[in-house]
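In: Predicted model and sequence follow; I will ask about them next.
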Amino acid sequence: MPGGSAKTAILYRMVMDKHVCPYGLKARALLRRKGYQIEDRWLRTRQETDAFKAERGVRTTPQAFIDGVRIGGYDDLRRHFGLKVGDPTATSYTPVLAVFAVTALMALALSYASFGSAFTVRTGEWFIGLSMMALAMLKLQNVETFSTMFLNYDLLARRWVPYGKIYPFAELGAGALMVAGALTWLSAPVALFIGGVGAVSVFKAVYLDRRELKCACVGGGSNVPLGFISLTENLMMVAMAVWMGVMAAPLVA
């Protein structure tokens, strides 16, 4: 550095034939972004790693040292530089918002490809149908875990436990039929039923009972809080069911 000494850091990280520590790579990248010249010291075997941890009195690697002072691992480096460190136990709406953002883009793309315009009535219909399918896919990754979390608040699942395992399949099927615009006589009642029961269940748990729960909407094990977005998801299904039923009525007549 002109007019002064360069900032330097020492980084100990695992670099083995069959494993390169990802947090070591992230720590190295962070130090480089902060303008540090890095003395990159590799721990090439498990024995070497264990010996390093015993010698330094640490439990994990990587370990970064700046000006001879141990800073710690990747999260410790972020704290040292005043950067935010994620809390894996914190609740967040990000997973379900990500689903809605992606399905909205998919609906816009499909509408443009089909009609030459991104903004059509079908865009809205596809958005809801695709959202149902995407959310069902996440639930189906582990139906057992989803159904267990679902029992915390769904009124029907509490009375009839198998409903928790049926729900994601019903959501997927109704969503697929809505996207296809087929068998409205089946998809609309199914969406109306599961969306209606879900909306009542969420409203009771959150706004009447004042319970703080995690939503099973993106599958079991998520940290999405049960609340307004969960209620909106169910109301969207109800609205879509009513809309498709109304649109199909003239055809039936």
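Out: On my side now, so go ahead. The shown structure was predicted, so the numbers you read here are calculated from the model rather than taken from an experiment.

In: drop to CA atoms for contacts and neighbour counts, all remaining ones
Out: Will do.

In: who's in contact with the host helix or strand of residue 186?
Out: Using DSSP states H and E, residue 186 maps to helix 184-203. With contact meaning CA atoms under 8 Å, 6 or more residues apart in numbering, helix 184-203 is reached by 153-156, 167, 170-171, 173-175, 177-178, 226-227, 230-242, 244-245, 248.

In: take a look at this one as well, against the first:
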Amino acid sequence: MAKNAKRATLYRMVMPEHVCPFGRKAKHLLERRGYKVDDRWLTTRAETDAFKAEHGVATTPQTFIDGTRIGGYDDLRRFFGAALPAKDATSYRPVIALFAMTALMALAASKAAFGTPLTLQALAWFGAFSMCALALLKLQDVERFSTMFLNYDLLAQRWVPYATLYPFIEGGAGVLMAARLLPWLSIPLALLAGGVGAVSVVKAVYIDRRALKCACVGGTSNVPLGAVSLLENLMMVAMAVWMLLRPMGGM
């Protein structure tokens, strides 16, 4: 059907104060698939409400092909064969994107500083930049992060304020390590946060067999607690050990 149909009718909100972004996406998707779009604008709230009532729908945009209502933007994507994840489905995409970006940042910094991206300093920067980026995600909603963190972190469960302090500790240690400043402060902070965190994850996931969400990328992720959080904590420990073993001028 999708291959043979060349015309589609799209109803979307286009008002002076609001143009529906999903309507724009639906129109672009249809045109990309080779459809000539009969683009019908709903220009007032009353007109939009009347359209919804007439067709028995709760949202716009709405697409019709060969007289059959396909539905909204997500329905249109499914019509063209896209697989849409469930709302609460596990996704490692935020974590992959974060580490990919911090790796590129580290390589770029090494290239700018030393003329080549492939240096040991790039590896160290990757660890430090990752700590900073992970802390940034937590700092977007510290309250929500701390609530998730209290589910498994052993130190936070004994001293609740630590759950709120953790993002600042992680981010502060990352900044100091990236600049190689105040190692007497950054190294203990990273060892504390990373060491306690690693033990906490191992206990919660691999000993107690608890199924929890990871707070490592903030309080809104659907990443299960386990390998990702363990990697984050071991990275902090590795950075601290690196700082202890490398002389100040040796990088």
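Out: Received the coordinates, thanks. Note that the structure is a prediction, hence the values are computed from the model and not measured.

In: out of the contacts of helix 184-203 of structure 1, which are buried?
Out: 153-156, 167, 170-171, 173-175, 177-178, 226-227, 230-231, 233-242, 244-245, 248 (16 or more other CA atoms under 10 Å).

In: Restricted to helices, list those residues.
Out: Of these, the ones assigned to helices by DSSP state H are 155-156, 167, 170-171, 173-175, 177-178, 230-231, 233-242, 244-245, 248.

In: tell me the contacts of the spatially closest residue to residue 146 of structure 1 that is not a sequence neighbour?
Out: In this structure, residue 146 of structure 1 finds its nearest non-sequential neighbour in residue 220, 3.9 Å apart by CA to CA, 6 or more residues apart in numbering. Contacts for residue 220 of structure 1 (CA under 8 Å, 6+ apart) come out as 139, 142, 143, 145, 146, 147, 148, 149, 150.

In: what's the farthest-apart pair in those residues?
Out: Using CA to CA, the contacts of residue 220 of structure 1 span at most 12.2 Å, a distance reached by 142 and 150.

In: Same drill for these two, tell me which one is more crowded.
Out: residue 150 (25 against 14; other CA atoms under 10 Å).

In: Give me the range in structure 1 that stretch 29-36 of structure 2 lines up against.
Out: Aligned by TM-score structural alignment, stretch 29-36 of structure 2 falls on residues 30-37 of structure 1.

In: which parts of that stretch are buried?
Out: Residues 30, 31, 36 are the ones in stretch 30-37 of structure 1 that count as buried (16+ other CA under 10 Å).

In: Of the residues you listed, which belong to helices?
Out: If you go by DSSP H, the buried residues of stretch 30-37 of structure 1 have 30, 31 in helices.

In: Can I get the buried residues of stretch 30-37 of structure 1 in JSON lines including distance to residue 204 of structure 1?
Out: As requested, the buried residues of stretch 30-37 of structure 1 are arranged in JSON lines below (distance: CA to CA, whole Å):
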{"residue": "30", "distance to residue 204 of structure 1": "46"}
{"residue": "31", "distance to residue 204 of structure 1": "49"}
{"residue": "36", "distance to residue 204 of structure 1": "54"}
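
In: For residue 101 of structure 1, state which of the buried residues of stretch 30-37 of structure 1 is nearest.
Out: Taking CA to CA as the measure, residue 101 of structure 1 lies nearest residue 30 of the buried residues of stretch 30-37 of structure 1, at 29.1 Å.

In: residue contacts, the closest one?
Out: Here residue 30 of structure 1 is in contact with no residue (CA under 8 Å, 6+ apart).

In: and if you look at residue 134 of structure 1?
Out: Contacts of residue 134 of structure 1 by CA under 8 Å, 6+ apart are 99, 103, 172.

In: From residue 124 of structure 1, how far out is the second one?
Out: If I follow you right, that is residue 103 of structure 1. Distance, residue 103 of structure 1 to residue 124 of structure 1, using CA to CA, to the nearest Å: 10 Å.

In: Apart from its neighbours in sequence, what residue is nearest residue 135 of structure 1?
Out: residue 218 (5.6 Å).

In: Show the contacting residues for that neighbour.
Out: The contact partners of residue 218 of structure 1, by CA under 8 Å, 6+ apart, come to 95, 96, 135, 136, 138, 139, 224.

In: in the stretch 51-200 of structure 1, which spans are helices?
Out: Counting by DSSP state H, counting those that start in this stretch, the segments of the stretch 51-200 of structure 1 that form helices are 74-80, 94-115, 121-140, 143-150, 155-159, 163-180, 184-203.

In: Pipe those helices into a markdown table and attach distance to residue 16 of structure 1 per row.
Out: Converted to a markdown table, the helices of the stretch 51-200 of structure 1 look like this (distance: least, CA to CA, whole Å):
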| stretch | distance to residue 16 of structure 1 |
| --- | --- |
| helix 74-80 | 19 |
| helix 94-115 | 34 |
| helix 121-140 | 34 |
| helix 143-150 | 35 |
| helix 155-159 | 49 |
| helix 163-180 | 42 |
| helix 184-203 | 49 |
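
In: Stretch 99-108 of structure 2 vs structure 1 - mean distance after superposition?
Out: Once the two are superposed, stretch 99-108 of structure 2 sits an average of 0.8 Å from its aligned residues in structure 1 (mean CA distance after the TM-score superposition for structure 1).

In: burial count for residue 120 of structure 1?
Out: Residue 120 of structure 1, neighbours per other CA under 10 Å, totals 14.

In: residues touching it, list them.
Out: residue 111.

In: With residue 212 of structure 1 as the reference, measure out to it.
Out: On the measure of CA to CA, residue 120 of structure 1 and residue 212 of structure 1 end up 38 Å apart.

In: ok, now residue 40 of structure 1?
Out: Counting by CA to CA, the gap from residue 40 of structure 1 to residue 212 of structure 1 is 46 Å.

In: do the same with residue 124 of structure 1
Out: Noted for residue 124 of structure 1: a distance of 31 Å to residue 212 of structure 1, by CA to CA.

In: Those two: which is more packed in?
Out: More crowded of residue 124 of structure 1 and residue 212, by other CA under 10 Å: residue 124, with 16 against 11.
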